[in-house]
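Q: Have a look at this fold, sequence not included:
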């Protein structure tokens, strides 16, 4: 697993126990202007719609000519038939103008329609790529990347790319096309006045360059601050029980307002900068029009150009300068799209901390046998520089139940995470059925794994659909049979609609005990060779647990199992009890052997058994 790199320039924003967001190297925007590499990559997503994209480009180019052509035609009518009182030609000229107008509006329909369809196609593909990327990430990725960050990529960042594809690119083509057509007409009518227009270009370039870097910085800072707001909101909702339990509503609300104020400051700074740039561009336009009025008037007075030519020139001059403000706004939108593209592609390109070896092969699944699990001097750390397991060695023979005992932070969960190949050992060797875990495909191992945790996740849907997550092709009778084996079918059928009861997000609508029973049934349904129970009965009352004990013995019989539990009743009959302390294996044996040894395990037993007896069941840490 790769160590997490830190950026010394980052400044985390901490907002308490529940509400907290931070920047890291994966989230920090790169402060740079338009990058052609990102633009090319973004438009590569239009390949599947290449015919529509190409047609759209052609339509956009034609429309970029049609719009100034309409203005030019109007100026010709004014300077021609109207100025010279040619009434016979006027209806024909107006009719031609009307036909051109209809064609222009007709093409506008298809430009809008194709652009929207193209943008939706890109957005759909990008979101699918993000989801596919997230699905292949190991658990370490989700330990360091907040849910709100991922949601922000799929929502606001991808939406900014939609705007970049369907609006910025094609609107800019139209605006630049307008300017080019107007420039050609102006140069044709009077090259002297046109030189005045050309003289404006360096000034516009200087103004644009001055503001471009600041707009780039502020745009990316704005999108990053919004990402922090989204991440904090998602974390706050997930932790609402803790927030309300510790009466932190007002505190967290104030801290969240600070994040909103931070985001608002960036937005205001961005708006103020844009509010300076756009009027400056328009002021330059008006200044040069004033200059051209003086020069054009002087040339007309001296007979160097016709009044009709001057009228046409000024129509085209207005059409030349008008797109400047629009292009400035589109440039701002392009910067937002670039910020979104940087962040989206950074997520899509993120390499997993580890992947299956290309030479890895599936683990055979012989029916009716447990899995042999062997730890040989295994060391592990979620951060390799801070190990949490040290030289752990033991063997779980097929069919054995291994109980893991120790104080919080002793390494119990780390062992089961390694056995399930959610992580890979930092040192030493882990063997499954005699094969190194690196040589086994994760998919084949997880197909043979049944896991029940203290906090199990249930999806929105029916109870039956949630149990079938483990085996989608299972029949309803197979699900009932699994629940019957666990002696909990009557509890599940007692729900309002039995197995077809609709449950909410995270199992809302079910009691904690009912959720745990559903997860037990889900684990049994796959007929696993390796079973992991991570404090799986801690949320079940003593009466329900008593019903489960006999069923659990049937579930574990013939299967290798790892049991992490505080209740002594769940590990009393374990084949091996492994006692861990600060990541080291300090004792091993059966429950009776370890109690007789009068060591660390016995001290834990004596410490907790009396307290738990008063609650109706024995415990050990």
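A: Cool, got the structure. The structure presented is a predicted model; accordingly, all values stated were derived computationally and were not measured. Residues are numbered from 1 along each chain as shown.

Q: From now on I want contacts and neighbour counts done on CA atoms only, so please keep to that.
A: Noted.

Q: Contact partners for residue 180?
A: Contacts were defined as CA atoms under 8 Å, 6 or more residues apart in numbering; by that measure residue 180 touches residue 320.

Q: Which helix or which strand is home to it?
A: Take DSSP states H and E as the rule and residue 180 turns out to sit in helix 169-189.

Q: which parts of that helix are buried?
A: When neighbours are counted by 16 or more other CA atoms under 10 Å, the buried residues of helix 169-189 are found to be 169-183, 185-187, 189.

Q: do the same with stretch 246-263
A: Within stretch 246-263, the residues scored as buried using 16+ other CA under 10 Å are 248, 252, 255, 256, 259, 262, 263.

Q: Which single one of the residues you listed is nearest to residue 573?
A: Sorting the buried residues of stretch 246-263 by distance to residue 573 puts residue 248 at the head of the list, at 43.5 Å, by CA to CA.

Q: any idea how far residue 254 is from that closest one?
A: 10 Å (CA to CA, to the nearest Å).

Q: go on, residue 175?
A: With distances defined as CA to CA, the gap from residue 175 to residue 254 amounts to 45 Å.

Q: how far does the helix or strand where residue 391 lies sit from the chain's center?
A: For residue 391, the element it lies in under DSSP H and E is strand 389-396. Averaging C-alpha positions (CA atoms, centre = their mean, to the nearest Å) puts strand 389-396 37 Å from its chain's average.

Q: For it, enumerate the helices and strands it packs against.
A: strand 373-380, strand 584-589 (3 or more CA pairs under 8 Å, 6 or more residues apart in numbering; DSSP states H and E).

Q: That strand to strand 584-589, inter-axis angle?
A: In this structure, strand 389-396 runs at an angle of 20 degrees to strand 584-589, with axes from the mean of the first three to the mean of the last three CA atoms, to 10 degrees as the basis.

Q: another one to put next to it:
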């Protein structure tokens, strides 16, 4: 009760807090209206016939909306005031047809427009998602995942809402405004002028309200986003919260965010609640003016009673479209800004652009050669400088070195996730830049430190390596990967449902599934990036056995932090600051007693 009583006195202080938040955020602006509307029309153009039908229904509904009050007013003059009841039944039937036609046309326009909007948004979402999978890895390095999700959800949802309702409301409001004003001027220009007295008052009142509600609803959306983000972050980090006994801290932080949402929601709803009160008051005021002035005009024979009835109805129809147009402006601006951001992302160059004419990679053993390759992520400092090595078919080449030495960069350049700046990379004597990326990557399989698993069954996750594999082939791959045992220990076996990112499985079990997936893919080239890090000794033995089967007969590039995983490598290459400082077998490098030997002496932690 106390908080509710004091709430009005907190508004001035709260508005200062909102101003501070607004200064920190970038307001959405439309940079290129013409391009955005042209792109949006390209999607809507597929439904021209349906849009024309919607326009026809809007025109009909607007006509019926104007005709109903006009006929009622005429009925007052011809039937009630004149005392003439002949033809009243036919008139009432016609009036019923008008109101039924209005309801039907409104229903048809809404259903049709919703179908057009949802089909358009469906295609827009599909195209954006497909485009994401055509973009290069550097694109994702520069974008936050939250920003990408915002394009798919918030921005496209704004477009959807605008197409669903705003399109019809704007057309209908313009037609009703034009028609209402025209009929009012035709009936009585003087009474029309009197009726317009409320418009300046309505404009000032609505401007005062919307100026505050726009900011308050934005603040409410920001607070909802902050609260949801904090909830997601906290739920995802429950183990850390409990490990450090920080439950009181996170609950306190949640209460603060929840309180801000409550406060912004209170003021947004409270001030926006003034709108219907203002409109009702102005409508009543308008009725009073029309009745008073119209009555004087009627007494002097300037107008009829029926005209007064028409004006009272039209006065309400006149203020509502004005209100709708004012409210829809910000909605449309937000939707176009969102559409612009979506289309800008879809304009990003595909990594497959211009590759249609490139030949497919023709496997011929899996020989890999780096010839004086240099590369930089930021364009200024070299991550890799003049690196050369050769991995013969079936060989295992391991890369070691400190963090940032360029080990993972080797993999990125081989798979063409990034393009090298100097030198050349060859696979079976074919330069990778001259090959179709998809055909090259189809001959590779990756087993990474963090194995990516998807929502679905264990069988589906293994089959991801080769979608046309039979159930027997999936189970054989799992057996070779030493994963069959733990899979069958589950009640549902291979049909066990996995949550997102393989929740419920240990790190080692996830790695075994990743190895099974790679075995099923049957690649020519194998990439192992720290595949046995953070694994217990018993599980590591199982993984090593599975990796031995996987690597047999395949050219393998291995990045490892644990030296015992690379001792049997045919060649070990040590990188420092993007350069090759040593190469050889484990025994050769230890006997050399140089950089690798020092790292070996310090143990796994130094790698």
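A: Structure received. Just so you know, these numbers come straight off a predicted model, no measurement behind them.

Q: Test my guess that residue 358 of structure 2 contacts residue 436.
A: Yes. The pair residue 358 of structure 2 and residue 436 passes the contact test of CA atoms under 8 Å, sitting 5.4 Å apart.

Q: For the strand holding residue 391 of structure 1, grab the matching residue range in structure 2.
A: Counting by TM-score structural alignment, strand 389-396 of structure 1 lines up with residues 384-391 of structure 2.

Q: Next, the residues that contact that stretch from outside, please.
A: By CA under 8 Å, 6+ apart, the list of residues contacting stretch 384-391 of structure 2 from outside reads 367-376, 397, 406, 409, 423, 555, 577-580.

Q: Average offset of that stretch relative to structure 1?
A: When structure 1 is overlaid, stretch 384-391 of structure 2 sits 2.6 Å from its aligned residues on average, using mean CA distance after the TM-score superposition for structure 1.

Q: swap in stretch 212-232 of structure 2?
A: With mean CA distance after the TM-score superposition for structure 1, stretch 212-232 of structure 2 averages 6.7 Å from its match.

Q: Mark which of the contacts of stretch 384-391 of structure 2 are buried, thanks.
A: With burial judged by 16+ other CA under 10 Å, the buried subset of the contacts of stretch 384-391 of structure 2 is 367-371, 373-376, 397, 406, 409, 555, 577-580.

Q: Next one: the counterpart of residue 564 of structure 2 in structure 1 from residue 315 of structure 1, what distance?
A: Counting by TM-score structural alignment, residue 564 of structure 2 lines up with residue 569 in structure 1. Distance of residue 569 of structure 1 to residue 315 of structure 1, computed by CA to CA: 90 Å.

Q: cool, residue 140 of structure 1 as well?
A: Relative to residue 315 of structure 1, residue 140 of structure 1 is positioned 63 Å away (CA to CA).

Q: what lines up against residue 113 of structure 1 once you look at structure 2?
A: Under the pairing rule here (TM-score structural alignment), the equivalent of residue 113 of structure 1 within structure 2 is residue 111.

Q: and that match, how many neighbours does it have?
A: Using other CA atoms under 10 Å, residue 111 of structure 2 has 14 other residues around it.

Q: Then residue 463 of structure 1?
A: Other residues near residue 463 of structure 1 number 24, with proximity taken as other CA under 10 Å.

Q: Let me see the contact set for the alignment partner in structure 2 of it.
A: Under the alignment (TM-score structural alignment), residue 463 of structure 1 pairs with residue 458 in structure 2. Remark: with contacts taken as CA under 8 Å, 6+ apart, residue 458 of structure 2 is in contact with 487, 494, 495, 496, 497, 498.

Q: In TSV: those residues, plus secondary structure.
A: Converted to TSV, the contacts of residue 458 of structure 2 look like this (DSSP: H, G, I helix; E, B strand; the rest coil):
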residue	secondary structure
487	helix
494	helix
495	helix
496	coil
497	strand
498	strand
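
Q: which residue sits closest to the residue most central in space within structure 2 in space, ignoring its chain neighbours?
A: For structure 2, residue 152 is the residue whose C-alpha lies nearest the centre (CA atoms, centre = their mean; 2.1 Å). With CA to CA, 6 or more residues apart in numbering as the measure, residue 125 is the residue that lies nearest to residue 152 of structure 2, at 6.6 Å, once sequence neighbours are left out.

Q: Wasn't the one you found part of a strand?
A: No. Following the definition three-state DSSP, residue 125 of structure 2 is helix and is not counted among the residues of a strand.

Q: Map it across to structure 1 for me.
A: When the two structures are superposed using TM-score structural alignment, residue 125 of structure 2 falls opposite residue 127 in structure 1.

Q: how much space between that match and residue 390 of structure 1?
A: Distance, residue 127 of structure 1 to residue 390 of structure 1, by CA to CA: 41 Å.

Q: returning to that earlier point: state the distance from the residue nearest to the centre of structure 2 to residue 466 of structure 2.
A: In this structure, residue 152 of structure 2 and residue 466 of structure 2 are 29 Å apart, going by CA to CA.

Q: Then residue 494 of structure 2?
A: Per CA to CA, residue 494 of structure 2 is found 16 Å from residue 466 of structure 2.
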